[in-house]
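> The following block contains a protein sequence and its predicted model.
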Amino acid sequence: MTARPVGRRVWALALAVCALAPAPAAAQQLPPAQQLVQRYLDAVGGREAMLAAHNTRTRGTFSMPAAGLTGELEVISGKPNRVATKVTIPGLGDIRNGYDGTTGWSLDPMMGARLLSGAELETAREQADPLANVRDPSAFTSMETVEQTTMGGQACYKVRLVWKSGRESFDCYAVDGGLMVASVNTQESPMGSVEVVSLLSDYRQFGGIRLPTKLTQEMAGNQQVITVTSVEFDVVDDAAFAPPAEIQALKPGN
C-alpha cells in the first residue's frame, strides 16, 4: 500500500532537484554580419579609405606549385565598376580577363577570345563593383552569420552572402582581430561551376589601407598562390580598361 506514495515522493524529489539545478548554458550568440563587416573595415583602415582611390593597380606573382607554373600578375580596378587581370606565364603566354562596365571578356592561349554571358557575366559585373568589395548592403539581398568555424588554422565567423543575382558566397572574419581570413565562392566557367576556397593572409599597409599580400586558392583539386608585391593608387589611365582588339572584334556590329 505504500509503493505508490514512495514512488510519488521519489519523482517529486527528482523534479525538485531538476528545478534547483542550473540550466544548461545557452548557445553562444553569433555576432550580426553587419557588425563583423564593420569590424573588418575598421581593421583595414575604414570604408572611406577603401573607396577613396579612383583606380588601383596591384602587381605580384602567380604560381601553381603542383604544375610547376609561375608567372607575373597584374590587376587593375577602377570606378565605377571596371577591372582587368593579366597573368603572364613563360612558355604559355598571357591569360587575361576583364569587365569594362558593360562587356565581360576572357582571352587566353587555350580558349582564345570570348565574350562572357549568363552567370559568368553577372559574376564579373558584381565583383567589379567597389561597393561589393566593402560589403555594402546595397550589393546583396541578405548577409547572415551562420557559424563559428576554423579556416586556414584561424578561428573565424562565417558569413553567408546572397548577391543580387541570387548566387551565394561566404566570408570568414577572424574572431581575433576581425580581418577577413577566408572566402568561399563559386567560379563560373564554360566547363561549369567550380567552388573556390581562398585563404587570405600576410596583411600589409598600402597607402593607409591594410591588404592581404598572400592569397592561397583551392579549386577542383588544384592549388594556386598569389603573392602581392605592390599596390598603387590613381596611376592607371582609363584607356587601360578597354578590352583588347581580339575582344573588340567579337562585339556585335564589328
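Happy to help now that I have it.

> From now on I want contacts and neighbour counts done on CA atoms only, so please keep to that.
Noted.

> Leaving out sequence neighbours, find the closest residue to residue 203.
residue 212 (4.0 Å; Cα to Cα, 6 or more residues apart in numbering).

> my read is that neighbour is in a strand, agree?
Yes: assessed with DSSP: H, G, I helix; E, B strand; the rest coil, residue 212 lies in a strand.

> Number of residues surrounding it?
Residues lying near residue 212 (other Cα atoms under 10 Å) number 18.

> Can you check my assumption that residue 61 lies in a strand?
Yes: assessed with three-state DSSP, residue 61 lies in a strand.

> Next up, a structure to set beside the first:
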Amino acid sequence: MLKQIEEIRLTASATFGSDTAERSVVITMKRPNLMHTVTTSTTGKVVSGFDGTTAWAVDPQTGGAAPLVLEQSTASSLSSPQMDSTLGYLRAMVAGQTIQMIGNDEVNGSKVYHLRAKWSDGNAFDYYIDQNTFMIAKTSTQIQQAGAVQLIESYPTKYRKLNGVTLPYSLDVRVAGQSVFEMQIQQVELNPAIDAGLFNMPQPSGGK
C-alpha cells in the first residue's frame, strides 16, 4: 500500500511555539519531496512551498504579495524525509535507503527500537519505534541553520488507520528541545488529484 501512495494532503489546526493562537493549516506532499503549505490565521494567509530545489514563501506581513526564496538550510530541511513523518521510516524502506539498528531506547516512558536511515544526500534520520505498537514514537535529525547545527525532533501520536495505512493525527515538532509547532490533524487525503504546478514558486505580479 505504501508504494501506491504518491500524494498526501493534510487538513489540520496548529499552534506555533509560545503563540497559542490557532491556525488552519493545509499541507500537501508529493513524492519524492515536494511540499505546499497554506497557513491561515486572523491576520491573513501565508503560502509556502518546495519544488524539489527551491523553498519559497508568500507572506503578506513580511514580504507583501511577492514570493520570497528561502535560505538553503530551509530548502534542505524541506527536502528531507523528516518532513514526511506521516510515513516515517517505512518510506525510507520503500525508497530503498539503508536502515541501521542502533539499539534499544526509551521515549516518554515507553521502550522503543532506535533505527537510523541514511539517505542519498548524506543526511541521517533517526526513528524510534514503539516496541509494543510498532508505531513511530519519535523522529530526529540535525540540520544546519543560521550557521549552527539544530536538532529537530518530531513526536507523532494519536494513530488511526486509513485505507490500510496507520497514520498519526497529532504531531509535536521541537527544535533544541523546545516545542515550535503542534498540529492536530482533522483530515487526511491519500492520492488526491493535485496539479504538479502547485509546488512551483509563483511568478511575481507581471512576471513572465
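Okay, I see it. Here the structure is a predicted model, which is why all the values come from computation and not from measurement.

> Report the TM-score for the pair.
Scored by TM-score structural alignment, normalised by the length of structure 2, the superposition of the two chains gives a TM-score of 0.77; 200 aligned residues with a Cα RMSD of 3.2 Å.

> rewinding a little: how about the residue nearest to residue 203 of structure 1, what's its partner in structure 2?
When structure 2 is aligned by TM-score structural alignment, residue 212 of structure 1 is paired with residue 168.

> what's the answer for residue 199 of structure 1, then?
Taking TM-score structural alignment as the criterion, the aligned counterpart of residue 199 of structure 1 in structure 2 is residue 155.

> Secondary structure element holding its match?
Using DSSP states H and E, residue 155 of structure 2 sits within strand 148-162.

> Just confirm the residue nearest to residue 203 of structure 1 contacts residue 206, I think it does.
No: the pair residue 212 of structure 1 and residue 206 does not pass the contact test of Cα atoms under 8 Å, sitting 10.0 Å apart.

> Neighbours of the aligned partner of residue 156 of structure 1 in structure 2, how many?
Here residue 156 of structure 1 is matched to residue 112 in structure 2, going by TM-score structural alignment. Residue 112 of structure 2 is flanked by 24 other residues according to other Cα under 10 Å.

> Hmm, residue 128 and residue 112 of structure 2 touching each other?
Yes: contact status for residue 112 of structure 2 versus residue 128: in contact at 5.6 Å, counting by Cα under 8 Å.

> thinking again about what came up before, doesn't residue 154 make contact with the match of residue 212 of structure 1?
No: taking contacts as Cα under 8 Å, residue 168 of structure 2 lies outside contact range of residue 154: 11.3 Å.

> okay, now whatever residue of structure 1 lines up with residue 38 of structure 2: neighbour count?
Taking TM-score structural alignment, residue 38 of structure 2 has residue 86 as its aligned residue in structure 1. Residues within reach of residue 86 of structure 1, counting by other Cα under 10 Å, total 18.

> And residue 105 of structure 1, by the same measure?
Neighbours of residue 105 of structure 1 under the rule other Cα under 10 Å: 24.

> Quick check: residue 162 of structure 1 vs residue 208 of structure 1, distance?
Distance, residue 162 of structure 1 to residue 208 of structure 1, using Cα to Cα, to the nearest Å: 30 Å.

> can you give me the helices for structure 2?
Ranges of helices in structure 2, per DSSP state H, are 60-63, 72-78, 88-94.

> between those, which one is nearest to residue 149 of structure 2?
Nearest of the helices of structure 2 to residue 149 of structure 2, taken as Cα to Cα: helix 72-78 at 10.3 Å.

> From residue 178 of structure 2, how far off is residue 169 of structure 2?
Remark: distance between residue 169 of structure 2 and residue 178 of structure 2 (Cα to Cα) = 20 Å.
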